[in-house]
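Colleague: Mind folding the following:
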Amino acid sequence: MAWDTEGTKRKILDAAVAEFAAHGPDGTTIERIAKASGINKERIYNYFGGKRDLFARVLRNELAKVAQAVPVESFAVEDIGEYAGRVYDYHRERPELTRLLRWEGLVFDAEVPDEEQRRDYYAHKTAAVSDGQNKGTVTESIDADHMMFLILSLAGWWSAAPQVARMITGPETEAEHARRRASVVTAARRLTQP
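Modeller: Just a heads-up that it's a prediction; the model follows:
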């Protein structure tokens, strides 16, 4: 019987996402990922290298997922408020990405894994804002790179600090999530209005 290499890698990555999101790269062990995935440690090392390499791979994969799930080309033709709402939805449904990014910020002092590649990823998003500014659909009063960071923060901070959101706006009910999403959409539109 042939070994399902891709299936094995998926199991490892799924377990690694959960472990790294919960404990960070320094608090997670390959042994714990092996146990959670049902795959032996040696195979994890063979496929992904050390723990830092595996963390970088996990984050790369999670960022690719959000880029595919919430694409953007140009805010000259796309509604920036609806984009922000979709980003809010994504983070609500998959809070692991926000946790992974927070852990990365805590653990890495200087350049992070794949930083150059990720700069390109974010540059594409910033270009969508610039295009909107060039075509008059987005204000030029805030630089495009700052605007993109503000939009992502506006949409993602709810899942980054859920305890603060709960203390300020109440428990996480469907009605409250609908209210939060509506606020994100409205705020993004007002912030970017020319």
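Colleague: use CA for all of it now, contacts and neighbours both
Modeller: Fine.
Colleague: Scan this structure for its longest helix.
Modeller: Using DSSP state H, we find that the single longest helix of the chain is helix 5-27.
Colleague: Please, where are all the strands along this structure?
Modeller: Secondary structure of the chain (DSSP state E): no strands present.
Colleague: what sits against the nearest residue to Met148 once chain neighbours are set aside?
Modeller: Once its chain neighbours are removed from consideration, Met148 has its nearest residue in Thr126; the separation is 5.7 Å (Cα to Cα, 6 or more residues apart in numbering). In this structure, Thr126 makes contact with 144-145, 147-148, judged by Cα atoms under 8 Å, 6 or more residues apart in numbering.
Colleague: cool, and Asp145?
Modeller: For Asp145, the residues meeting the contact criterion (Cα under 8 Å, 6+ apart) are 126, 129.
Colleague: Quick check: the gap between it and Ala127.
Modeller: Relative to Ala127, Asp145 is positioned 8 Å away (Cα to Cα, to the nearest Å).
Colleague: Same question for Leu63.
Modeller: From Leu63 over to Ala127 the distance is 18 Å, taken as Cα to Cα.
Colleague: Before we compare anything, build this one as well:
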Amino acid sequence: MSRDAEATRRRLLEAAREEFAAYGIAGARVERIAAAARSNKAQIYHYFDSKDGLFDAVFDDMCRDTVGAVPIDAENLPEYAGRLFDSYERRPWVQRIATWYRLERAGTGDLLPIVVESNEAKVRAIADAQARGVLPARFPADVLLGLVIHLSGFWSSNVPEFDAVVAGHSTAARRQAVVDAVAALLS
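Modeller: Have a look, this model is predicted:
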């Protein structure tokens, strides 16, 4: 792919990320995405086949970034949760897009391989650490992973009314709460 084509594709992904984060899959408009990317609708269909294909590309790209930037450390799940929290703070669109994905794609059976493979690898790493006695086995490995993931995203997935109640907590204090909650889960 030429540099210009790759630049156009990247601009479309970035514009789509903002559009999908704000409006979801159903509410997103390819006209707005094309305009924000300084491109046209035909380019969206050329690179991604459809609006759904564009969403899948955005979601896949977002997941690859997260997996690459925040590898699991099964021997230190509290710090892993803290690094996931940091990732959500740097990229606030992640939780919004993931929420739209759950709302609009749940039950479709269209599972993204990067997410499935990543989760399976994380579960294996946790199960291995449990088998070696590094982690407690109170929760099955898959359940423990789910708890860690949800605790890491706790602060970025609340309703505005709860956010207003806890607005006085600094980013460092919120991160520490995630780390401490995962540590307590493991004690």
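Colleague: What does the superposition give as a TM-score?
Modeller: The TM-score (TM-score structural alignment, normalised by the length of the second structure) is 0.92; 186 aligned residues with a Cα RMSD of 1.7 Å.
Colleague: picking up where we left off before, how near is the counterpart of the residue nearest to Met148 of the first structure in the second structure to Val143 of the second structure?
Modeller: In the second structure, the residue paired with Thr126 of the first structure according to TM-score structural alignment is Val123. Here Val123 of the second structure is placed at a distance of 9 Å from Val143 of the second structure (Cα to Cα).
Colleague: And Ala35 of the second structure, by the same measure?
Modeller: For Ala35 of the second structure, the distance to Val143 of the second structure under the criterion Cα to Cα works out to 43 Å.
Colleague: Can you match the contacts of Thr126 of the first structure up with the second structure and say which hold?
Modeller: Mapped onto the second structure and checked by both residues aligned by TM-score structural alignment, their matches' Cα atoms under 8 Å, those keep the contacts 144-145, 148.
Colleague: can you tell me which residue in the first structure aligns to Ser152 of the second structure?
Modeller: Across the two structures, Ser152 of the second structure finds its equivalent in Ala155 of the first structure, going by TM-score structural alignment.
Colleague: tally of neighbours for Arg190 of the first structure?
Modeller: For Arg190 of the first structure, the tally of surrounding residues (other Cα atoms under 10 Å) stands at 14.
Colleague: repeat for Asp128 of the second structure
Modeller: Neighbours of Asp128 of the second structure under the rule other Cα under 10 Å: 16.
Colleague: Same question for Asn158 of the second structure.
Modeller: Number of residues near Asn158 of the second structure (other Cα under 10 Å) recorded here: 11.
Colleague: Check Ile168 of the first structure too.
Modeller: Counted with other Cα under 10 Å, the burial measure for Ile168 of the first structure works out to 9 neighbours.
Colleague: Aligned to it, what sits in the second structure?
Modeller: In the superposition onto the second structure, Ile168 of the first structure corresponds to Val165 when matched by TM-score structural alignment.
Colleague: measure the nearest residue to Lys51 of the second structure once chain neighbours are set aside to Ile126 of the second structure for me?
Modeller: If you skip the residues right next to it in sequence, Lys51 of the second structure has Val30 as its closest partner in space, 6.9 Å away by Cα to Cα, 6+ apart. In this view, Val30 of the second structure and Ile126 of the second structure are 41 Å apart by Cα to Cα.
Colleague: So for these two, which residue has more residues nearby?
Modeller: Applying other Cα under 10 Å to Val30 of the second structure and Ile126 shows that Ile126 carries more neighbours, namely 26 against 21.
Colleague: For the more buried one, which residues are in contact?
Modeller: Ile126 of the second structure is in contact with 74, 135, 141, 145, counting by Cα under 8 Å, 6+ apart.
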